[in-house]
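S.K.: Just need the structure, nothing else, for what follows:
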Amino acid sequence: MKAKDVMTAKVITISPDNGVRQAAKLMLAHSVSGLPVVDDDGHLIGIISEGDLLRRSELGSGAMLPRDAAPQSSDERARSYVKSNAWRVADVMSRDVVVVDEDTPLSRVAALMTRHGIKRLPVTRGNALVGIVSRANLLGTIVAARPDGTASGDEAIRRSIMSRLNEDTGLEGMDITVTVEDGTVHLWGNVDTQDCRNAARVVAESVRGVKGVIEHFAQLKRS
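M.R.: This is a model prediction of the structure:
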């Protein structure tokens, strides 16, 4: 699936000339943690989030500069002052925005969110904002996902498990034997770590039609 398949197309946005207080009101009213900032042509120019508002002067001097913060240069202190006291969204928003286009695969979307520690990604078509994809959108995809189809029968289940063991599981090349009896999977082999054993069990459990998994691995080696 791609970003365009799960994104929210009706996006609550704000103008760079609006006030910070208005931005906070919109976030509360629509239960969102961030707002894309767009110009008069609908082009994305930034994003303002809850994180941008955590060091506001309205919250007190302690919020503006934590006690354990490292000493700041003049420029850094000037930027902090603007972020804490400016009333316009343009002065407070983050301009270095991570975006994706409509055809970005969801795996890439999730990877970008993880790498940058962000909760949402604007979706653009050229320079125009066309949607936003959030962590909630990705969770919805997980809930709606249907199990992969597998032919019925013990042998079909066994073949599917053997194939998946050689995917990106950390188990590639390990000597694992799989047998299936009336839908119950039996795993055999020399798998030396508990993490790898857990991965083998999860591989088996993820195949449709499996009723249970029994491990017969050799005893774990003691370090």
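
S.K.: CA only for contacts and neighbour counts going forward, please
M.R.: Will do.

S.K.: Let me see the ranges of the strands in this protein.
M.R.: 34-38, 44-49, 100-101, 120-125, 128-134, 176-181, 184-189, 212-215 (DSSP state E).

S.K.: so can I have JSON lines of the ones you listed showing mean neighbour count?
M.R.: JSON lines is the format used below for the strands of the chain (neighbours: other C-alpha atoms under 10 Å):
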{"stretch": "strand 34-38", "mean neighbour count": "23"}
{"stretch": "strand 44-49", "mean neighbour count": "23"}
{"stretch": "strand 100-101", "mean neighbour count": "20"}
{"stretch": "strand 120-125", "mean neighbour count": "22"}
{"stretch": "strand 128-134", "mean neighbour count": "22"}
{"stretch": "strand 176-181", "mean neighbour count": "17"}
{"stretch": "strand 184-189", "mean neighbour count": "18"}
{"stretch": "strand 212-215", "mean neighbour count": "15"}
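
S.K.: Would you do the same for the sequence below? I want to compare the two.
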Amino acid sequence: MGIKSYTGKRVKEIPKEIPLKVSDYMTRDLITFSPDQSIEEVIEALIRHKISGGPVVNENNELIGIISEGDCIKHISDSRYYNLPMEHSKVELRMIKNVETIDGNMNIFDAAKMFLEVRRRRFPILENGKLVGQISQKDILKATMGIKGQNWK
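M.R.: Now for the predicted structure:
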């Protein structure tokens, strides 16, 4: 007599839909700066929060620029070279004003390609002209590692 299996009928597991959109992995809780903040305040915030930069927004939460560690270092270098006081410089004088953004509905692999082509560390994401999040290179890496666990072998 043969051995019977009591495990029941084996049904193939239907794979869950894997989130692949930028909005699924972007950071929504952002540290932002205002154009009238001093560069010293920005430097303190970058160090305190262990970040390399952040978006600059106006009072309506509309993106007007990005300030980075590199912008702050350039300010320090220029102020020391020209013997200028540091505390009077504002973010609006050092921020990058022409900011490239990406769509939250973009595929993360297309976003990864954009990071390689444009050579940026982060891209802000806007909805209806308002800043809603930001995706960084590290966010893309985290996303691909999560996907790898489900699909890549």
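
S.K.: Pull up the gap between D39 of the first structure and E50 of the first structure, please.
M.R.: 20 Å (C-alpha to C-alpha, to the nearest Å).

S.K.: I meant to write A63 of the first structure there.
M.R.: A63 of the first structure is 13 Å from E50 of the first structure, by C-alpha to C-alpha.

S.K.: With L121 of the first structure instead?
M.R.: Distance from L121 of the first structure to E50 of the first structure, by C-alpha to C-alpha: 15 Å.

S.K.: Likewise for S80 of the first structure?
M.R.: For S80 of the first structure, the distance to E50 of the first structure - C-alpha to C-alpha - is 16 Å.

S.K.: likewise R120 of the first structure?
M.R.: On the measure of C-alpha to C-alpha, R120 of the first structure and E50 of the first structure end up 12 Å apart.

S.K.: Return every residue with contacts to both of these two.
M.R.: G34 (C-alpha atoms under 8 Å, 6 or more residues apart in numbering).

S.K.: and the strands of the first structure as a markdown table, adding distance to P16 of the first structure?
M.R.: Formatted as a markdown table, these follow (distance: least, C-alpha to C-alpha, whole Å):
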| stretch | distance to P16 of the first structure |
| --- | --- |
| strand 34-38 | 6 |
| strand 44-49 | 8 |
| strand 100-101 | 21 |
| strand 120-125 | 16 |
| strand 128-134 | 15 |
| strand 176-181 | 59 |
| strand 184-189 | 59 |
| strand 212-215 | 56 |
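
S.K.: Compare S80 and E50 of the first structure (neighbour count), which wins?
M.R.: S80 (18 against 14; other C-alpha atoms under 10 Å).
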